[in-house]
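Student: The following comprises the amino acid sequence and a computationally predicted model.
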Amino acid sequence: MQTSTSSSSAKDDRPLKERLIARAMEAGFDAVRIARPDAAPEAAARLAAWLADGRHGDMTWMEGTSERRARPAGLWPEVKSLVMLAMNYGPDENPLDLLEARDRAAISVYARNRDYHDLVKSRLKQVARWLAETTGAEVKVFVDTAPVMEKPLAEAAGLGWQGKHTNLVSRDFGSWLFLGSIFTTLDLEADAAHEDRCGDCRRCLDICPTKAFPAPYQLDARRCISYLTIESKDHIPREFRKPIGNRIYGCDDCLAVCPWNKFARDAREIALQPRDDLRAPLLAELAMLDDAGFRARFSGSPVKRIGRDRFIRNVLIAIGNSRDASLAAIARGHLSDASPLVRAMAVWALGELAPDEARILALAALAALALEEDDGVKEEWRLVG
């Protein structure tokens, strides 16, 4: 993006950086800092080690973009400054409370309204367009779908620090921040990096239901509920199903227990408030969605990107964990679903809620299993039989 200088910008005598920050705040951002492209030199080695250990799981696209991801200049050689921006999405209630409502679905706080990628990107474009028009510089905008290591760069810019849960923590907004960046050919004054303020606290590590943190500041995505319910396209391993509880899309546990959240304000913007129908939807209602119903229900939501089959897979795990035998009929109704992901979890959920019935059905299913092509479904029937 490159445009001519705006004549109206001459009316404001404030330094460019001060005007940039003011413009970003007007666009809806809550914090803005500047970093150099080489401000996080250790990030490349950490990324390489993480990938080498296989902790990215099935996210093979991270391997293909690792060289560009490791260095901002690898993504755009002409970049001279990184404008790192943050938007608060602090919830108006404790998301952990919903985990006790076993007949309800827990959707991660960030996914209860519009897809934040669209929201953040549109606001980034507003700020970037102003910067280009004001200075004539070139700019590029990135949200986390692009190969940018936003969290270490945000730390280097002084927006906060990467906590032991590997997410960014802010003294002003706790762990509830959306991040975005504007790369520019402008040579802007950089801000100082933020120091780590986690101290001896390890609440985020201890609360993780699936023990996804092998050590402080390290995440094994393969064990993370957010990865399992969102990124994983396969059957979810049995060892993780009970710990998942009623979390059907993402997990907020490590974010929600961060003590710095006590300084965060609620997200008062309409665009960041949760939709009423996504605050605590009934599992029984969600489980009955067909593809068209799923698309309609989650139109504009990031949940839509995982598709109906993975979504129902997740809902059936939550149903299996509900301890509500009345929901067994829902699991039974999905035993012949077209998706093997759904069929397998229907068998598992039925085995959890009505084990005697599941055993009887397993014997009756032996002949039908000769036609079953999915090994995961076959294994579920074998285990309940």
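Tutor: The structure has been received and is ready for your questions.
Student: can we go C-alpha only for contacts and neighbour counts from here?
Tutor: OK.
Student: Regarding the chain, what is its longest helix?
Tutor: In the chain, taking DSSP state H as the definition, the longest helix is helix 116-135.
Student: residues of that helix that come out buried?
Tutor: Burial within helix 116-135, assessed by neighbour count using 16 or more other Cα atoms under 10 Å, is assigned to 116-117, 120-121, 123-125, 127-135.
Student: Ok, stretch 267-274 next?
Tutor: Buried-residue list, stretch 267-274, by 16+ other Cα under 10 Å: 267, 272-274.
Student: adding another structure so you can compare the two:
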Amino acid sequence: MATENKEQKRRDTLTAFVRSEAKALGFDLCRITRPDAIPEAKERLGEFIDAGRHGTMDWMAETRDRRGDPRTLWSDVRSIVVFGLNYGPDEDPRDILAKPDKAAISVYARNRDYHDVIKGRLKEIATRFAARAGADVKVFVDTAPVMEKPLAAAAGLGWQGKHTNLVSRELGSWLFLGSMFTTADLNIDAAEVDHCGSCRACLDICPTNAFPAPYQIDARRCISYLTIEHKGPIDPGLRPLIGNRIYGCDDCLAVCPWNKFAHEASEMKLQPREDLKEPTIEFLLSLDDAAFRVFFSGSPVKRIGRDRFIRNVLIAAGNSGDRRFVERCRALSQDPSPVVRGMAVWALSRLFEAGEFAAFAAQRPDESDSDVRDEWRLAGAV
């Protein structure tokens, strides 16, 4: 009995310590779960991948076995601490969708790359925790095969809503997640239950109908996937639905009614760059590779590269109906990148009058890339 009491006291002390450290470093939530707490995750992931809903994210299929069970990633783990950081915006990010000359960048990407910020904070916590506990630790922030959303739900940070993202009763849908695996025994928190009820606001607002059913997502139709992960030309049928969303999509997060209960943000919350709140499409179309790298230095946007980014901006330009973008698009139709040239053709086919586009097409040079030739055919310039 004395030994059990001593062990429990140690768990209490270490659990209190990690929570205190989390709060000191600006995390809004800190909960703990066991590595065997998500037994259903492997099967659900398998169904998602087998249905092809992961699109071209081959890394997800390659790591499916390790993702399904945290113990396959590290067999010695005994406790998993999951941290949540609120990044909710001060305004409704959907307001910019009514400004077709402006570009909508997902809220999470309007400042420094959150992976770097959160990992830095987690390393501080892990270092002090390891010294206090005499235990091994590893930290992860979306860059390893860790299913953080199911783990967060099991730890009680929230539940996975019908849009498949985590929802917190305290913070709504705006959450960055990170985790610390440790060989130490800690007190385990109870899982959160689903509070979505009959609400389906997140499903109904999706511009591209990316949710086949509640709690299911098809990445191949998701604007976040299409504008960030997908490397080639985007399905022509989906382009008009993307509007001016050039990097990610916040619609299903922003519409969640649980957001109204989010408490006031921590002083350590990331603040958006003013120049990324409503950048103009005209300016973004002017970025060559060097200017793109400078403008998005430290931003997660930088990781998709200039060519994919300009592809996205050209879709926004084509959807805008704004003829001010014609000259920029015309110049980009001669860009060295095939994915840029092809999307410039599509944008011009929507911005020009029929006669103007026919005249422009008649003067086009020979095209060696098959995808770009397909764009000309799609535009009716056979």
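Tutor: Now that the structure is in, tell me what you want to look at. These numbers come from a predicted model, not from an experiment.
Student: Nearest to Asp92 of the first structure among the buried residues of stretch 267-274 of the first structure?
Tutor: Ala267 (7.0 Å; Cα to Cα).
Student: Now name the helix or strand holding the alignment partner in the second structure of Pro237 of the first structure.
Tutor: Aligned by TM-score structural alignment, Pro237 of the first structure pairs with Asp235 of the second structure. Using DSSP states H and E, Asp235 of the second structure falls within no helix or strand.
Student: For Asp235 of the second structure, give me its contacts.
Tutor: Listed by Cα atoms under 8 Å, 6 or more residues apart in numbering, the contact set of Asp235 of the second structure is empty.
Student: on that earlier part again, mean per-residue distance, the helix or strand following the longest helix of the first structure to the second structure?
Tutor: Scanning forward in sequence from helix 116-135 of the first structure by DSSP H and E, the next helix or strand is strand 139-142. Here the mean offset of strand 139-142 of the first structure against the second structure after fitting is 0.2 Å, by mean Cα distance after the TM-score superposition for the first structure.
Student: quick one: strand 139-142 of the first structure aligns where in the second structure?
Tutor: Strand 139-142 of the first structure corresponds to residues 137-140 in the second structure, going by TM-score structural alignment.
Student: just to revisit the earlier point, what is the nearest of the buried residues of stretch 267-274 of the first structure to Thr210 of the first structure?
Tutor: Among those, Pro274 lies closest to Thr210 of the first structure (Cα to Cα), at 26.2 Å.
Student: Let me see the contact set for the closest one.
Tutor: Counting by Cα under 8 Å, 6+ apart, Pro274 of the first structure touches 109, 112-113.
Student: repeat for Thr63 of the second structure
Tutor: Pro145.
Student: what residue of the first structure matches up with Asp369 of the second structure?
Tutor: Taking TM-score structural alignment for the superposition, Asp369 of the second structure sits opposite Asp374 in the first structure.
Student: Its match: neighbour count?
Tutor: 14 (other Cα atoms under 10 Å).
Student: if I read this right, it contacts Pro340, doesn't it?
Tutor: Yes. Asp374 of the first structure lies in contact with Pro340 (Cα atoms under 8 Å); the separation is 6.4 Å.
Student: list the contacts for the counterpart of Pro216 of the first structure in the second structure?
Tutor: Alignment note: Pro216 of the first structure maps to Pro214 in the second structure; criterion TM-score structural alignment. By Cα under 8 Å, 6+ apart, Pro214 of the second structure lies in contact with 162-163, 200, 203.
Student: would you say Pro214 of the second structure is within a helix?
Tutor: No. Read with DSSP: H, G, I helix; E, B strand; the rest coil, Pro214 of the second structure is coil and lies in no helix.
Student: Give the buried residues for stretch 175-185 of the first structure.
Tutor: Neighbour-count burial for stretch 175-185 of the first structure flags 175-185 (criterion: 16+ other Cα under 10 Å).
Student: residue boundaries of the helices in the stretch 151-300 of the first structure?
Tutor: Remark: helices assigned in the stretch 151-300 of the first structure by DSSP state H, counting those that start in this stretch are 203-206, 225-226, 238-244, 253-256, 276-279, 283-286, 291-297.
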